[in-house]
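Undergrad: Need a 3D model of the following:
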Amino acid sequence: MGKTIDTFDWTIIALYACCLGVIALYHSKKLKRQDDIFLAGRSMSRWPVAISMYMALFSTNSFVGLVGWVNRDRGTIWIALQNIGIISAVPLVIWLYPSLFYRLRISTAYEYLEKRFNYAVRAFASLFFIGARIMWMSTMLYAASLVISMMLGWTEDRGIPEGNVYAILLIGALGIFFALSGGMHAVIWTDVAQFFVVMTGVSTMVYLSVSRSGGIGEVLATAAAAGKFDAPSWFSLTDDISILSVFLFGFIAYLSNTGADQLVIQTYLSAKSEREIKASLWRSGFLLKPISIIFPALGILTFVFYQSRPDLAALMRVPDDALPVFVVHVLPSGIRGLMVAAIMSALLTSLEGGMAALSAAAQVDFIRRWGRPMKDSATVLLGRALIFFWGSTVIGIALWIRTLGENNNIIQILNIVMYPFVGVLLGIFLLGMLTRRAVPQGVLIGAIAGFLTTVAFPLSGRLVDILIARGMSFAPNVLENIRYLNSISNFFYVILGFGATMLFGYATSLFFPSPRFQQLEGLTRFSLPAPEKRSAAEGTSAP
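TA: Now for the predicted structure:
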């Protein structure tokens, strides 16, 4: 029989939940207008926004997925290279996005695309964001269910084979509740609180795993002997990871997250000035992102620990169970409850922000775009109804994603179900921001080409298998090439989607009349809108 949480653990979890509830209910009184729900009234300062941005992209996908990756047979610490790619992208992010988005006074990123192109491009991109964010949140919910089901004793050996189904339903319901309660003010301030809870829990796990594995010297020696520090090739299309694929993945994914993802954009647009936005991006990228190296490092530590405890290693159904098993069977009472609170922190903060972002995109880009003008009270009510709808949708898709988890690591699942959208979205935005020649028709053609290019790689092999089963034959060289395409690492999907969208989008735009210069004034990075007048107290922009 496995351990479960005890009374002391429950006490810690209950205190934590009460604190979150108080924050949410306190800020619910501030919900008077649409901007209060989605942009916190554009009133936040740099450090809360920086922490909230970090937490918006952090989740149980990071917590469970990266630890699980390193515990795979071929998993190594080099997965952390994506953080180097992210940090390298920060200067470009600060140059590209804040000035343009803030000066246009938009509520969603996709409003910019209508100004630059037309409504069709805006709607297309908003739908792509909705698809990507739903897949990300659903994968995150599945990852959390692995931990929570173990913690609550909802496991097969206790007669509950569908325990993670119940965990998905429970956590999803809690996420909807907190998202409904306090709007973006509550999201940002709970992010701040949850950041410290998460880091406290992770630091405790690092200490215990090192101390119970013989010390740092023994950890390094055992991990090195197992090949956990072995460098991958510089470049390979078919290896799980290569140095270039992981670096470019982090670089391009972060460009997309900060410039085409409503969840992150609405977080930094909640800042009270352009200067505060740039300062928060600088802090989030250069000061907070490096902290994420702790998660693959924790993967190394748990891997070494399990080498000396094969009895506990045998409890892992899949490598992604490395963290849940450690939490349940190794951590002492109280610390175990703190870790559940930390995991719930990572989950709820992402669910809250994600549901708010989905609600904003649906309301601003579709419903209010075509509907009649609404009173502020009606927009608040509609926003809450949309949060409930999207939360229910995420729960349903998480139940489907659990079937993928039997054969794939969480990081791989994300690459398959989410990143076909992410690269395409980045391509759409950069065609608008960095070129004067891109036109709506070309951008839409490029986006469709980028998406089809991306999904062709994972689906090509399966399609061929279906056709062969139905009696169709292929020449050996054709079949070999198709199999090769199917074997390309899923870390390249976001890169392929971005590259194909940019290439086809720009090339096909050349077949259509170019836009007039006046149409683009204030809508590209090279012709920014005039800045708003700032008070003397605000000063010049600086980190």
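Undergrad: For the rest of this, base every contact and every neighbour count on C-alpha atoms.
TA: Fine.
Undergrad: hey, where'd the helices end up in the stretch 251-400 of the chain?
TA: Taking DSSP state H, counting those that start in this stretch, the helices of the stretch 251-400 of the chain run over residues 262-268, 274-282, 294-307, 310-313, 322-329, 335-362, 368-370, 376-401.
Undergrad: Sorry, wrong one. I was asking about the stretch 101-250 of the chain.
TA: So, for the stretch 101-250 of the chain - with DSSP H, counting those that start in this stretch - the helices run 109-116, 119-151, 163-211, 216-225, 243-260.
Undergrad: possible to save those helices as JSON lines with distance to residue 343?
TA: JSON lines is the format used below for the helices of the stretch 101-250 of the chain (distance: least, C-alpha to C-alpha, whole Å):
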{"stretch": "helix 109-116", "distance to residue 343": "30"}
{"stretch": "helix 119-151", "distance to residue 343": "7"}
{"stretch": "helix 163-211", "distance to residue 343": "7"}
{"stretch": "helix 216-225", "distance to residue 343": "25"}
{"stretch": "helix 243-260", "distance to residue 343": "22"}
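Undergrad: just so I know, which of those helices lies nearest residue 384?
TA: Closest approach to residue 384 among the helices of the stretch 101-250 of the chain (C-alpha to C-alpha): helix 163-211, 5.7 Å.
Undergrad: Does anything pack onto that closest one? Which helices or strands?
TA: Applying 3 or more C-alpha pairs under 8 Å, 6 or more residues apart in numbering; DSSP states H and E, one finds that helix 163-211 makes contact with helix 7-28, helix 34-39, helix 46-57, helix 119-151, helix 294-307, helix 335-362, helix 376-401.
Undergrad: Turn those helices into JSON lines, columns for distance to residue 104 and mean neighbour count.
TA: What follows is these, written out as JSON lines (distance: least, C-alpha to C-alpha, whole Å; neighbours: other C-alpha atoms under 10 Å):
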{"stretch": "helix 7-28", "distance to residue 104": "27", "mean neighbour count": "17"}
{"stretch": "helix 34-39", "distance to residue 104": "14", "mean neighbour count": "25"}
{"stretch": "helix 46-57", "distance to residue 104": "20", "mean neighbour count": "25"}
{"stretch": "helix 119-151", "distance to residue 104": "15", "mean neighbour count": "24"}
{"stretch": "helix 294-307", "distance to residue 104": "37", "mean neighbour count": "23"}
{"stretch": "helix 335-362", "distance to residue 104": "17", "mean neighbour count": "27"}
{"stretch": "helix 376-401", "distance to residue 104": "21", "mean neighbour count": "19"}
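Undergrad: out of those helices, which comes closest to residue 422?
TA: Of all the helices and strands packed on helix 163-211, helix 119-151 sits nearest to residue 422, with 6.8 Å by C-alpha to C-alpha.
Undergrad: and this one, so I can compare the two:
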Amino acid sequence: MELLNETAEIVNNGISQFTFNATDYTVFVFMLFISFGIGVYFGFFAKGADTTDEYLMGGKRMKTIPIAISLVASQLSGISIMTIPSEMYSFGINWCFNVMSMLIVVPILCYVVIPVFYNNNISNCYEYLEIRFNRKTRQIQTIAFIVTLFLMLPVFIFIPALAFSQVTGINIHLINTIVCSICVFYTMFGGIKAVVWTDVVQAFIMVTSVVLVGILATVKIGGIGEVYHIAKAGGRLNINLAFDLTTRSTLWNCFISGTLMWASYVGLNQSCVQRIVSLPSLGHAKRSLVIFGFGFILILGFNTYTGIAMYSRYHDCDPIQAGFVQKTDKLMPYFVQDIVGHLKGMPGVFISCVFSAALSTMSASLNSLSGIVYFDYIKPYIRHTESRANLIMKFSPTLQLNTA
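TA: Okay, the predicted model is just below:
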């Protein structure tokens, strides 16, 4: 509850400068309609066997680039889209080394972590714990995974729902019901294929929003050179090389913590591993991870640049001191309104961006959670058939989300 209240503060009031019109509603509904349509296609029209392998891993015939894009999309969230620029605005560029740690993470994943799953023909990353140690160790980890997702799933959707409620006045519980229903629908009927391809669409929305804001901000400020000079003069481009543990952000603590965080999340979290091992071979997985690494650095790098541009825009008129916003975490919505608020449909694009980040994470989590629950806690106690297993996994996302 404390986490929910804290993240709610990020968007509350700050996003209220937006007002929705018919164009914005059209943009938002169009985004949801595409996700719904992808679920319908893969659930009822695309050819594929009715098996657990098809539902969870697309028959191990998934394509390299869509998986890479899906992995990038799932690393973003509504919280990160709005708070990373605020970090740059307040404390400078050092946090970007958290993003640059991906240069080390990708080789670790390609040559140390992922080959273990392919060489042992493992599709469930927690299965390795049973092979290496024992079943109890596997169960402890899967319980931790399930509990973590049950705690985080409401947070994933709460932030964008709160944002949408702020700009439209629609009841937040009604928004949650509609959007979560669509997410459960395409995850339930479309399986991993629908999850991946909706991630591709949602990633396009996120990139469009972030890049458009960054470019238009640069134009308003006077170009990249002007952004650079103002940020440098304000100390926002200073790299902290100190080894002082009491220092908030340095190159070292950001790079090291980023390496540990991203390696564990991408390489040892079932929602990511499941998509990686859905590729036909280890070679495909390595190529996908390399593309993912470059895409991750590009998109999050652009997001950090937006924070530097934000500082350049407000270096001589701080919106917090002026009383326009109450705290730095609310700066991004204010900045978006300032830069692109005059463009018709941009509030819809921005809210769609925040929702897309949430849905990409949620759908991947629900799909992987279905597999974990079935194979670890249901299969040992029933007579297993492919049709029965597939039916249970298709309907388990609804139960999981209702419980969460």
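Undergrad: one step back: got a markdown table for the helices of the stretch 251-400 of the first structure, with distance to residue 139 of the first structure too?
TA: Listed next are those as a markdown table, based on distance: least, C-alpha to C-alpha, whole Å:
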| stretch | distance to residue 139 of the first structure |
| --- | --- |
| helix 262-268 | 16 |
| helix 274-282 | 26 |
| helix 294-307 | 18 |
| helix 310-313 | 24 |
| helix 322-329 | 16 |
| helix 335-362 | 11 |
| helix 368-370 | 29 |
| helix 376-401 | 6 |
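Undergrad: Which one, of the ones you listed, ends up nearest to residue 215 of the first structure?
TA: Closest approach to residue 215 of the first structure among the helices of the stretch 251-400 of the first structure (C-alpha to C-alpha): helix 294-307, 10.2 Å.
Undergrad: correct me, but residue 141 of the second structure touches residue 127?
TA: No: under the criterion of C-alpha atoms under 8 Å, residue 141 of the second structure makes no contact with residue 127, lying 10.1 Å away.
Undergrad: Take the helices and strands packed on helix 163-211 of the first structure and lay them out in TSV including distance to residue 459 of the first structure.
TA: TSV is the format used below for these (distance: least, C-alpha to C-alpha, whole Å):
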stretch	distance to residue 459 of the first structure
helix 7-28	42
helix 34-39	37
helix 46-57	27
helix 119-151	17
helix 294-307	29
helix 335-362	27
helix 376-401	17
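Undergrad: Out of those, which is closest to residue 411 of the first structure?
TA: helix 119-151 (9.3 Å).
Undergrad: distance from the closest one to the second structure after superposition?
TA: Comparison of helix 119-151 of the first structure with the second structure after fitting gives an average deviation of 2.9 Å (mean C-alpha distance after the TM-score superposition for the first structure).
Undergrad: got the angle for that helix vs helix 109-116?
TA: Orientation of helix 119-151 of the first structure against helix 109-116 (axes from the mean of the first three to the mean of the last three C-alpha atoms, to 10 degrees) gives an angle of 170 degrees.
Undergrad: and helix 119-151 of the first structure with helix 322-329, angle?
TA: Relative orientation of helix 119-151 of the first structure versus helix 322-329 (the same axes, to 10 degrees): 30 degrees.
Undergrad: Which residue, other than its chain neighbours, is closest to the residue mapped onto residue 276 of the first structure from the second structure?
TA: Correspondence of residue 276 of the first structure to the second structure, assessed by TM-score structural alignment: residue 284. Excluding its sequence neighbours, the residue lying closest to residue 284 of the second structure (C-alpha to C-alpha, 6 or more residues apart in numbering) is residue 64, at 6.1 Å.
Undergrad: counterpart of that neighbour in the first structure?
TA: In the first structure, the residue paired with residue 64 of the second structure is residue 46, using TM-score structural alignment.
Undergrad: Roughly how far does its match sit from residue 52 of the first structure?
TA: Distance of residue 46 of the first structure to residue 52 of the first structure, computed by C-alpha to C-alpha, to the nearest Å: 10 Å.
Undergrad: so what's residue 299 of the first structure up against?
TA: Shown in contact with residue 299 of the first structure (C-alpha atoms under 8 Å, 6 or more residues apart in numbering): 66-71, 77.
Undergrad: Shared with the second structure, which of those?
TA: Shared with the second structure under both residues aligned by TM-score structural alignment, their matches' C-alpha atoms under 8 Å, the contacts from the contacts of residue 299 of the first structure are 66-71.
Undergrad: So residue 105 of the second structure is in contact with residue 259, correct?
TA: Yes: using C-alpha under 8 Å, residue 105 of the second structure is in contact with residue 259, at 5.8 Å.
Undergrad: isn't the match of residue 64 of the second structure right up against residue 271?
TA: Yes: assessed by C-alpha under 8 Å, residue 46 of the first structure is found in contact with residue 271 at 6.8 Å.
Undergrad: joint contacts of those two?
TA: Common neighbours of residue 46 of the first structure and residue 271 (criterion: C-alpha under 8 Å, 6+ apart): residue 277.
Undergrad: Now do the same contact list for residue 126 of the first structure.
TA: With contact taken as C-alpha under 8 Å, 6+ apart, residue 126 of the first structure is in contact with 110, 361-362, 365.
Undergrad: Now do the same for it: its match in the second structure.
TA: Residue 126 of the first structure maps onto residue 142 in the second structure, by TM-score structural alignment.
Undergrad: And residue 96 of the first structure, by the same measure?
TA: Mapped onto the second structure by TM-score structural alignment, residue 96 of the first structure lines up with residue 112.
Undergrad: and the residue minimising distance to the centre of the first structure, what does it touch?
TA: In the first structure, the residue lying closest to the centroid (C-alpha atoms, centre = their mean) is residue 57, at 4.5 Å. By C-alpha under 8 Å, 6+ apart, the contact set of residue 57 of the first structure is 264, 350.
Undergrad: re earlier: can the contacts of residue 299 of the first structure go into JSON lines with extra columns for secondary structure, neighbour count and distance to residue 497 of the first structure?
TA: Below are the contacts of residue 299 of the first structure laid out as JSON lines (DSSP: H, G, I helix; E, B strand; the rest coil; neighbours: other C-alpha atoms under 10 Å; distance: C-alpha to C-alpha, whole Å):
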{"residue": "66", "secondary structure": "helix", "neighbour count": "29", "distance to residue 497 of the first structure": "23"}
{"residue": "67", "secondary structure": "helix", "neighbour count": "28", "distance to residue 497 of the first structure": "27"}
{"residue": "68", "secondary structure": "helix", "neighbour count": "29", "distance to residue 497 of the first structure": "26"}
{"residue": "69", "secondary structure": "helix", "neighbour count": "25", "distance to residue 497 of the first structure": "24"}
{"residue": "70", "secondary structure": "helix", "neighbour count": "28", "distance to residue 497 of the first structure": "26"}
{"residue": "71", "secondary structure": "coil", "neighbour count": "28", "distance to residue 497 of the first structure": "29"}
{"residue": "77", "secondary structure": "helix", "neighbour count": "24", "distance to residue 497 of the first structure": "26"}
